[in-house]
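Student: Requesting a structural model of the entry that follows:
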Amino acid sequence: MDWLQTAFGWLGDATWGWALIPFLIVLGGAFTLISGFVQFRFFGRMWNVLSGGHGQGEGEVSSREALLVSIGGRVGGGNIAGVAVAITLGGPGAVFWMWVVALIGMATSLFECALAQLYKRSEPDGTFRGGPAQYIQHGLGQSFNWLAVIYAIALLASFGLGFSAFQGNTVAVAANDSLGLDPVMVGVFLALVTAVIVFGGIRRIARVADVIIPIMALGYIAMALAVIVLNFTEVPAALWTIVANAVGLEEAVGGGVGAAVAQGMRRGLFSNEAGLGSAPNVAAAAAVPHPMTQGIVQSLSVFIDTVIICTCTAMVILLGDVYVPGATDVDGVALTQQSLVGHLGDWSQYFLTGAVLLFAFSSIIYNYYLGETAVSVLTGNRFGVLALRLAVPVVVFLGAAAPGATAVFFFSDPLMGLLALVNLIALAMLFPVGMRLLADYRRQLRAGAVEPVLDPADYADLDIDQTAWTKPAPLRQVA
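Tutor: Predicted structure coming up:
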């Protein structure tokens, strides 16, 4: 076992340590420049989905539901504990670099999700399935099947199993610390609810996300806004501290700007997952008229996760008096929790516990669906999916009831780094196809279309599933 841990430790160092983060930043920056800052040009269109975005037919997953499932997966411990760790180790300036990573990552997310949509496949039950494994297989060709298999194995092991156990543990610890609940009972409850949802497939997952994610996110944002309003006169100083620490005008921790950049970028990427190849699996399930439509929508989830929700956590911490620059005796979720209590009173710690519970549970169902997509690539039959549906509730229970069991999944972070690296290589190779989609989308908008529609005949040279795309309706002219 020691040699195995050493091997995965090397893999983690080789990806997260030196290769992955620069690759993500350079690639995201290139996508931003070559596309003409697409994430900013279409920023207004991203928000339209929140007021509608329903599927095109009965039983289909809507654009908004796919967005909310991915937000549910992205928003979690990284937004509460991760931000606190970034500030503790990198100073307030780390928040600024989290913003930078998010704004660049919006372009990466846009293209990876648009490609997942283009190469998605129709399922017998009328839903769609796709993601990096599918756009590697059908976009790069059969000679790259081995790369798709590596991706699927890493996705299943890290998200489908490992992170599900960790999230079960997060729920149990939070419930025990704040409410005194027995971890075993929490594990039983969590496993049962997880089983009910995952056996309903992506439709039930999407419906659940459509209900709990807005409650979860809006409730947390409202709490942070209350803190901001109560400390309104101190907000400009907090923002100045973030910027000043980020560029070296002030120094809060040892390492100065270097620590801020390193922590901000690392925690930002962990939080919003842009470029890691996870969200495209969910984005592909949506029924939309054009692949770029969902790409633009999914770009919004990166903004919501990091620029909005992570900033809320940062303001709660920096506007309080619990955080002491350079001190590391209070960090993680404890720093966020104690800061919130200092602002609003003891009752707020129970609210935060509830938020952690919802965040973690939404991540569990998101992680399950990623695992299901991986299994469909590896086995291609319903028995593999059934086995996963039986396994995930058990894994969640073990993570909650036996905290030591999570040590078995030490390979999760290194494998996430591997799948991200595979995804980025595929993205770089398929970027011309992404630009082709973007050009088509822009052409239809210039022609007066309210919502561009993909004509599969225009992509007959590509290995796309023609049945996943209806014939295009006439362009609707802007009144």
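
Student: contacts and neighbour counts: CA atoms only from here.
Tutor: OK.

Student: quick one: residue 234 and residue 86, what's the gap?
Tutor: In this view, residue 234 and residue 86 are 21 Å apart by C-alpha to C-alpha, to the nearest Å.

Student: Between the two, which has more neighbouring residues?
Tutor: A count of neighbours by other C-alpha atoms under 10 Å puts residue 86 above the other of residue 234 and residue 86, at 29 against 14.

Student: how close does the residue lying closest to that one once chain neighbours are set aside sit to residue 329?
Tutor: Residue nearest to residue 86 in three dimensions, not counting chain neighbours: residue 263, with 5.2 Å by C-alpha to C-alpha, 6 or more residues apart in numbering. Here the criterion is C-alpha to C-alpha. By it, residue 263 lies 18 Å from residue 329.

Student: quick one, which of the two is more surrounded?
Tutor: When residue 263 and residue 329 are compared on other C-alpha under 10 Å, the one with more neighbours turns out to be residue 263, at 26 against 11.

Student: next SSE after the helix or strand the more buried one falls within?
Tutor: Per DSSP states H and E, residue 263 falls inside helix 256-272. Next helix or strand after helix 256-272 toward the C-terminus (DSSP H and E): helix 279-283.

Student: wait, doesn't residue 76 sit right on residue 363?
Tutor: Yes: counting by C-alpha atoms under 8 Å, residue 76 touches residue 363, with 7.0 Å between them.

Student: Does residue 469 touch residue 458 like I think?
Tutor: No: Residue 469 lies out of contact with residue 458 (C-alpha under 8 Å); the separation is 11.7 Å.

Student: Show me which of these two is the more surrounded one.
Tutor: residue 469 (22 against 9).

Student: Next, find the distance separating the residue nearest to residue 86 from residue 438.
Tutor: With C-alpha to C-alpha as the criterion, residue 263 and residue 438 are 33 Å apart.

Student: List the buried residues of stretch 328-343.
Tutor: 330-333, 335-343 (16 or more other C-alpha atoms under 10 Å).

Student: go on, stretch 10-28?
Tutor: 11, 12, 15, 16, 20, 21, 23, 24, 25, 27, 28.

Student: contacting residues for the fourth one?
Tutor: Applying C-alpha atoms under 8 Å, 6 or more residues apart in numbering to residue 16 gives the contacts 414, 417.

Student: same deal with the third one?
Tutor: Taking C-alpha under 8 Å, 6+ apart, we find residue 15 in contact with 414, 417, 418, 421.

Student: Present those as TSV; the columns should include distance to residue 175, secondary structure and neighbour count.
Tutor: Below are these laid out as TSV (distance: C-alpha to C-alpha, whole Å; DSSP: H, G, I helix; E, B strand; the rest coil; neighbours: other C-alpha atoms under 10 Å):
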residue	distance to residue 175	secondary structure	neighbour count
414	28	helix	22
417	30	helix	24
418	33	helix	23
421	35	helix	23
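
Student: Now for the residues you listed: which two are most distant?
Tutor: Pairwise distances across the contacts of residue 15 (C-alpha to C-alpha) peak at 10.7 Å, for the pair 414 and 421.

Student: correct me, but residue 74 touches residue 276?
Tutor: No: look at residue 74 against residue 276 with C-alpha under 8 Å: they stay out of range, at 11.2 Å.

Student: Second input sequence below; structure requested for side-by-side comparison:
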Amino acid sequence: MINDLVQAINGVLWGESIVIFGVGIPLLIPMLVFAGIWFTVKLGFVQIRHFGYMFSVMKGSTSTDSKGHGISSFQALCTSLSARVGTGNLAGVAVAISLGGAGSIFWMWVIAILGMATGFAESVLGQLYKVKDENGEYRGGPAYYIKQGINKTWLAVAFSLCLFLGYGFIFSAVQANTITDALSHAYDIPTTYSGLAIITLAGLIVVGGMHRIAQFAEWIVPFMAVGYILVTLGVTIANIEQIPALIWHIISSAFGLEEATGGAVGAAIKNGIQRGLYSNEAGSGSVPHAAAAASPNPNHPVSQGYVQMLGVFFDTVVLCTCTAVIILLAGGSQSEQMEGIRLTQDAMSHHLGGNGIDFIAAAISLFAFTSVVANYAYGESNLHIFKLDNKVGRIAYTIGYLAMIFWGSRAALPQVWAAADMALGMMTVINIIAIIWMTPTIVSISHHYFEQRKKGQIPSYKPGECDIQGESEKGIWD
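Tutor: Prediction:
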């Protein structure tokens, strides 16, 4: 019955509502593409015009405010990357290629570039409408800007429930599923044992709250990302003569130039965008939780828009491309069934021999485990909405979170991915509606930042300086 319910909801969210090139495209995909184009135009192509500045914002990003509230911008970026960088970068890319072919990678790039503008918009709102919890830490996210900005409490509650279902429970089950499958494939470790190990390690970290999670992310994310990029560069250099043909293969497959029928193009678009969304999370409403937790530098909500826009670029254009290169250089291609992490493991074994499986098993364990930890922080951020931001509420949430991890570590892959798609889709619909509704606020506060930069000033924000919908919490920006 549960599987039937999940499939029914996914039929609405990810069903074949629109036909393109002979293949049904989910209605959710045009929504995301529209949002990306909408904010790209409304913000003056900010992800292109300010591409270089996006990196420069990270200068001084390791500092917090003088009172020690919140986490640093760098910690916020690492926390959001902890959640983003996971199964989508390794298993998700493999799923996209196996179902949509090499052309799906091109459409991953497209949704990432458009998604940078969407990620900018939602992160600005997350930072602007943040609140302080009972421990003096910053909390925020779509539920907060929906409630404070457009005064739709019922919609805020609906989003929070979807967030709990997705990031609080199901997404961590997806990550655990991939870890245990990778370890089982590489070392024949029973999933029960690896599942117990995951919940033990995760429990030790998450009990420390957002600050401990951010500190963990700040240490582990740069280490694992740089290591993965260096290995990919080594594989690329060893096969440098194949790179021009590989790039042409991706682009030509994306537009059906190599295919006998147009159906392959639709499959590439569908799977590339769907897996790209799952990986970079732009528009889903997850990243604003990390953005809201930060003490921004410069002290303006828009600075977090740039930080999290960088996260979208790094996750999909950089790391997902690394996995695609590894798989395609090993001869990976479209197949008749969905393939996950084992396709990536086999591809790395092609390049590195027996060490390939070991490397990917270690990489997916780190990538996915950081996501498991960061997902907890996103769910915990919404306890405040339900007045459960207390000891009893946190204990109940933590027990449910750890139980779902253990379930996911032993569940079948299609069931877990289907549940993840359902939660992500429901969150995304609500968030996209909300941020488009709040476009006047996003444009107003962004132009406030842009104008200060033009005048050579260090941007800063105080209440009343911009026309915003509703009002932010008193005392936050004074």
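
Student: Out of the contacts of residue 15 of structure 1, which is nearest to residue 283 of structure 1?
Tutor: Of the contacts of residue 15 of structure 1, the one sitting nearest to residue 283 of structure 1 (C-alpha to C-alpha) turns out to be residue 421, at 19.5 Å.

Student: in terms of contact, does that closest one touch residue 20 like I think?
Tutor: Yes: Residue 421 of structure 1 sits in contact with residue 20 when judged by C-alpha under 8 Å, with a separation of 6.4 Å.

Student: among the contacts of residue 15 of structure 1, which recur in structure 2?
Tutor: With the contact criterion set to both residues aligned by TM-score structural alignment, their matches' C-alpha atoms under 8 Å, the contacts of residue 15 of structure 1 that also touch in structure 2 are 414, 417, 418.

Student: Aligned to the first one, what sits in structure 2?
Tutor: The reference is to residue 414 of structure 1. Counting by TM-score structural alignment, residue 414 of structure 1 corresponds to residue 422 in structure 2.

Student: so which strand or helix has the closest residue to that match other than its chain neighbours?
Tutor: Take residue 422 of structure 2 and drop its neighbours on the chain: the residue closest to it by C-alpha to C-alpha, 6+ apart is residue 10, 5.5 Å away. Residue 10 of structure 2 belongs to helix 2-13 when assigned by DSSP H and E.

Student: And that helix, how far out from the chain middle?
Tutor: Centroid separation for helix 2-13 of structure 2 versus its chain: 22 Å, with C-alpha atoms, centre = their mean, to the nearest Å.

Student: re earlier: the match of residue 414 of structure 1: what's it in contact with?
Tutor: Here residue 422 of structure 2 is in contact with 6, 9, 10, 13 (criterion: C-alpha under 8 Å, 6+ apart).

Student: will you turn the residues you listed into TSV that also has distance to residue 169 of structure 2?
Tutor: As requested, the contacts of residue 422 of structure 2 are exported to TSV (distance: C-alpha to C-alpha, whole Å):
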residue	distance to residue 169 of structure 2
6	15
9	18
10	18
13	20
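
Student: of the residues you listed, which stay in contact in structure 1?
Tutor: Shared with structure 1, among the contacts of residue 422 of structure 2: 6, 9, 10, 13 (both residues aligned by TM-score structural alignment, their matches' C-alpha under 8 Å).

Student: Counterpart of residue 99 of structure 1 over in structure 2?
Tutor: With TM-score structural alignment as the criterion, residue 99 of structure 1 matches residue 109.

Student: Check the gap between the closest residue in space to that match that isn't next to it in sequence and residue 323 of structure 2 for me.
Tutor: Using C-alpha to C-alpha, 6+ apart and skipping the chain neighbours, the partner closest in space to residue 109 of structure 2 is residue 317 (5.9 Å). Going from residue 317 of structure 2 to residue 323 of structure 2 by C-alpha to C-alpha gives 11 Å.

Student: okay, now residue 188 of structure 2: neighbour count?
Tutor: Neighbours of residue 188 of structure 2 under the rule other C-alpha under 10 Å: 11.

Student: swap that for residue 219 of structure 1, sorry
Tutor: For residue 219 of structure 1, using other C-alpha under 10 Å, the count is 15.

Student: Residue in structure 2 paired with residue 392 of structure 1?
Tutor: Correspondence of residue 392 of structure 1 to structure 2, assessed by TM-score structural alignment: residue 401.

Student: Same question for residue 345 of structure 1.
Tutor: So residue 345 of structure 1 corresponds to residue 353, using TM-score structural alignment.

Student: Quick check: residue 199 of structure 2 is in a helix.
Tutor: Yes: looking at residue 199 of structure 2 with DSSP: H, G, I helix; E, B strand; the rest coil, it is inside a helix.

Student: Which residue, other than its chain neighbours, is closest to it?
Tutor: residue 402 (5.7 Å).

Student: Report the contact partners of the nearest residue to residue 85 of structure 2 once chain neighbours are set aside.
Tutor: Using C-alpha to C-alpha, 6+ apart and skipping the chain neighbours, the partner closest in space to residue 85 of structure 2 is residue 367 (5.8 Å). Contact analysis of residue 367 of structure 2 by C-alpha under 8 Å, 6+ apart lists 82, 85, 86, 87, 224.

Student: So the residue nearest to residue 422 of structure 2 sits against residue 423, correct?
Tutor: No: the criterion here is C-alpha under 8 Å, and residue 10 of structure 2 misses it with residue 423 at 9.2 Å.

Student: distance from the helix or strand containing residue 205 of structure 1 to structure 2 after superposition?
Tutor: Using DSSP H and E, residue 205 of structure 1 maps to helix 201-230. Here the mean offset of helix 201-230 of structure 1 against structure 2 after fitting is 0.7 Å, by mean C-alpha distance after the TM-score superposition for structure 1.

Student: And the helices in the stretch 1-150 of structure 2?
Tutor: 2-13, 28-42, 46-49, 51-56, 73-84, 87, 93-100, 103-128, 142-149 (DSSP state H, counting those that start in this stretch).

Student: could you give me the residues in structure 1 that the shortest one aligns onto?
Tutor: Under the alignment (TM-score structural alignment), helix 87 of structure 2 falls on residues 77 in structure 1.

Student: just the second one next, same as before
Tutor: Under TM-score structural alignment, the match for helix 28-42 of structure 2 in structure 1 covers residues 20-34.

Student: Could you give the separation of that stretch from the chain centroid?
Tutor: Centroid separation for stretch 20-34 of structure 1 versus its chain: 18 Å, with C-alpha atoms, centre = their mean.

Student: Can you name the residues in contact with it?
Tutor: With C-alpha under 8 Å, 6+ apart, stretch 20-34 of structure 1 has contacts from 38-39, 101, 104-105, 107-108, 265-266, 269, 275, 417, 420-421, 424, 428.
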